[in-house]
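Engineer: All I have is the shape, not the residue letters:
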């Protein structure tokens, strides 16, 4: 089909990064492109590759039917049950995502010799692992680029971004959405890091979510997180070689940790050391697991142990992923304020918590139907206190009341009068005081969101001080923002949420120093 695209009509649904990338490429090769996006209430005009392409609302496109359309390219946000792909499938029109389009073009050789694809997916750790893979491949001398759900779209990476240079190795972070719409991708090596409840509203069930994650394992080398109960049991492709990674000592066919070193017992005839675990950043179990996964992908395509070590040492974690934004003294203990705003689901928050002995946690936002029961039951012993924010804050508080009532909680929210309110205790005795779970508009009222975060950090610091005064078995070492939830109820994105936390943390630290 791809060879005939220049003489076809393609409907591209969604004018975000993926849709614009696909539509721009297709318009540039002469394809008749129809671009639709339901964010436009009236027909709009978009310029792609110097060609003006008429856009319309999705409803108009559905009314028009698919009689003249050979292919529908959907953006990742379109769920399988959305009327547009459902109608297209009923009309026998192929439905691809931008990643599938990129794969088909690459395999057909229409953008030069096919690239090496290294694919990363999982509920938690995708971006860190993808960045590590890019750093390792660059250290090996390959022309590599991180793309997919990370920065560049895959298609943009292949057509010459950045700076017009050819990319030979695609380090591709893929979400479950992207994998669903890219079933043909059979990478050179791919990893499923872990699988836990997330995006159930999109997939409809956990089984469907896990099945889409498993699509990545059709790769030549299928790498799985053997410490994760779900990932470890996912099926791999019939012609795939399975490689595992573990934080324990590795068995043959695994990468793992032995004597404080990351080691490879999967590639080669003898086990080889890769790098000291203490040199991995971000530090902690989740960072080490991500490094093992990245190393496995690189080793699968011939990268040497020395190059793996060089790349991992060069890797610098992106912002909002365990970033220490401030430090304050509390009774002789250095308490770190840690921004892990990228922990947008409970599984990611659990990984963040596992890196600390005792913390005050700031959590809440849009849970997307995920449970936080396991987070609380598994890590209650680490919690010196919890501050709950965001639309689903009551879920956080209720879960603690049921499973760890000894953990002090504070709820911070914007009340009916627009002022920030604070309620202490695991049971909200007067829930009518709160506004009825209506989110702050992050565009119209960013100051209110910042005010809530500032109050939350102040309350977290108070809980840390109270825990220290109570002579807990372990002193509080961190105030941790690991929300276990998405941010769009209060903030324009997880990065904005993390920046708000950093601003508040620095203010608290300055006040603490001034009052000493």
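Structural biologist: Thanks, I have the structure now. Since the structure is predicted, the reported quantities are computational estimates derived from the model, not experimental observations.
Engineer: Going by C-alpha atoms from here, please, whenever you check contacts or count neighbours.
Structural biologist: Will do.
Engineer: which non-adjacent residue is nearest residue 352?
Structural biologist: residue 482 (6.7 Å; Cα to Cα, 6 or more residues apart in numbering).
Engineer: Below is an additional structure, to be compared with the one above:
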């Protein structure tokens, strides 16, 4: 089962690794095509049993609590993206010469002959926002499109559903890219690279290499971040189709083959006639919501991919104006007594928190949670001058406290020694006490949320609820 399409699934023994949002649809799709499907899953909780019952009703056997053993006769594994490459199941597969695909690879292989091209986006931070911005721009150009992939809309559904698309805006995680060897996008962007998920990939080099797979075989444009040399290095290392161009985006004035900013205007010097001398105005900074620096970078990356697909300048402006960001991404909750309260619970790593902190001048910072192996020295050193005070919550808060002691010893720190959900109200109350009119109280935890909350959405909701209690 090397590269190329698999047209005949009849009687093929396929093991689907993991239930959940990708495993269940994959099992159903393969079963419907005549494959002999077995599902294996590590967990055996109520949700898993419910999903297993649904599949078993279709005649698909499910092995709960047994994700390590390779079922006899397996010819292919289709895995949930989050399963680590070093799992015993995959070691057994390698030894047996069995290919492992992710849900993205499966969707790519199941595309029809007239399938919509993919404009693909990855990066440590900003993926979802950029993908949604891109879809908004493509829609403004009158194209049939959807934001899909790691964003919650299953790629399998998009590829196999009734709806016909002209082009897809595809968000891809490093996990998904790891398991998608034959993916070849029309054009792709790596927004940025910072240490994240190193516990999964094993090293920064392996993480970067998986991100870089998004450029393999690109036809028109490899979009990179001028301010992040690692992204340009990935373009240089990619094996692309002849004529494919490297297109940079920058918050400064763009050079030829770049998009950038001049006097508050987003301009294109890549997809214009005579790019040595000419530039095309696309939109104003005020068209970007919110106009924080990292979000302008997201808008430029989305614009670059849209322009690579031939979208006119007016659609870039109209699409950016029509775009509204998701909840918990630099969301302004309220002003209380002259202090702004901002929820960026989505800042689950140091890179995202750094971008968030850079958007405000004087900050009372609420931070902490699960560090996922991260170090906080660089983040604190870069942001120290903006910090009025810090309130720490969560399991790994000591790591941030120690970085503050090293790099911002004069900044007052309140260390809340609790990880119950009620800690958020106390954190916001402490932040109010420390803040002065004109300050921003910013929830940008730089950590994952699962020590205290189900997910970052719940953490952001708790923050907003606490702010409303203050103001009432």
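Structural biologist: Received, thanks. Owing to the predicted nature of the structure, the values given are computational and were not obtained by experimental measurement.
Engineer: ok, back up a step: any idea how far the residue nearest to residue 352 of the first structure lies from residue 346 of the first structure?
Structural biologist: 9 Å (Cα to Cα, to the nearest Å).
Engineer: Kindly report the same for residue 178 of the first structure.
Structural biologist: Distance, residue 178 of the first structure to residue 346 of the first structure, by Cα to Cα: 21 Å.
Engineer: of these two, who's got more company?
Structural biologist: residue 346 (28 against 24; other Cα atoms under 10 Å).
Engineer: my guess is residue 403 of the first structure contacts residue 377, does it?
Structural biologist: Yes - counting by Cα atoms under 8 Å, residue 403 of the first structure touches residue 377, with 6.3 Å between them.
Engineer: how about the helices in the stretch 201-350 of the first structure?
Structural biologist: 206-214, 285-300, 305-314, 346-353 (DSSP state H, counting those that start in this stretch).
Engineer: Dump the ones you listed into TSV; add distance to residue 86 of the first structure as well.
Structural biologist: Output for these, formatted as TSV (distance: least, Cα to Cα, whole Å):
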stretch	distance to residue 86 of the first structure
helix 206-214	17
helix 285-300	35
helix 305-314	44
helix 346-353	31
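Engineer: ok so, going back, map the residue nearest to residue 352 of the first structure across to the second structure for me.
Structural biologist: Mapped onto the second structure by TM-score structural alignment, residue 482 of the first structure lines up with residue 444.
Engineer: What spatial separation is found between its match and residue 325 of the second structure?
Structural biologist: Distance from residue 444 of the second structure to residue 325 of the second structure, by Cα to Cα: 16 Å.
Engineer: Enumerate every residue touching the residue nearest to residue 352 of the first structure.
Structural biologist: 339-344, 348-349, 352-353, 361-363 (Cα atoms under 8 Å, 6 or more residues apart in numbering).
Engineer: Just the strands from the stretch 1-150 of the second structure, written as ranges.
Structural biologist: For the stretch 1-150 of the second structure, applying DSSP state E, counting those that start in this stretch gives strands covering 13-17, 36-41, 62-64, 76-79, 99-102, 118-122, 147-149.
Engineer: on contacts alone, who are the packing partners of the last one?
Structural biologist: Taking 3 or more Cα pairs under 8 Å, 6 or more residues apart in numbering; DSSP states H and E as the contact definition, the neighbouring helices and strands of strand 147-149 of the second structure are helix 127-140, helix 155-160, strand 168-171.
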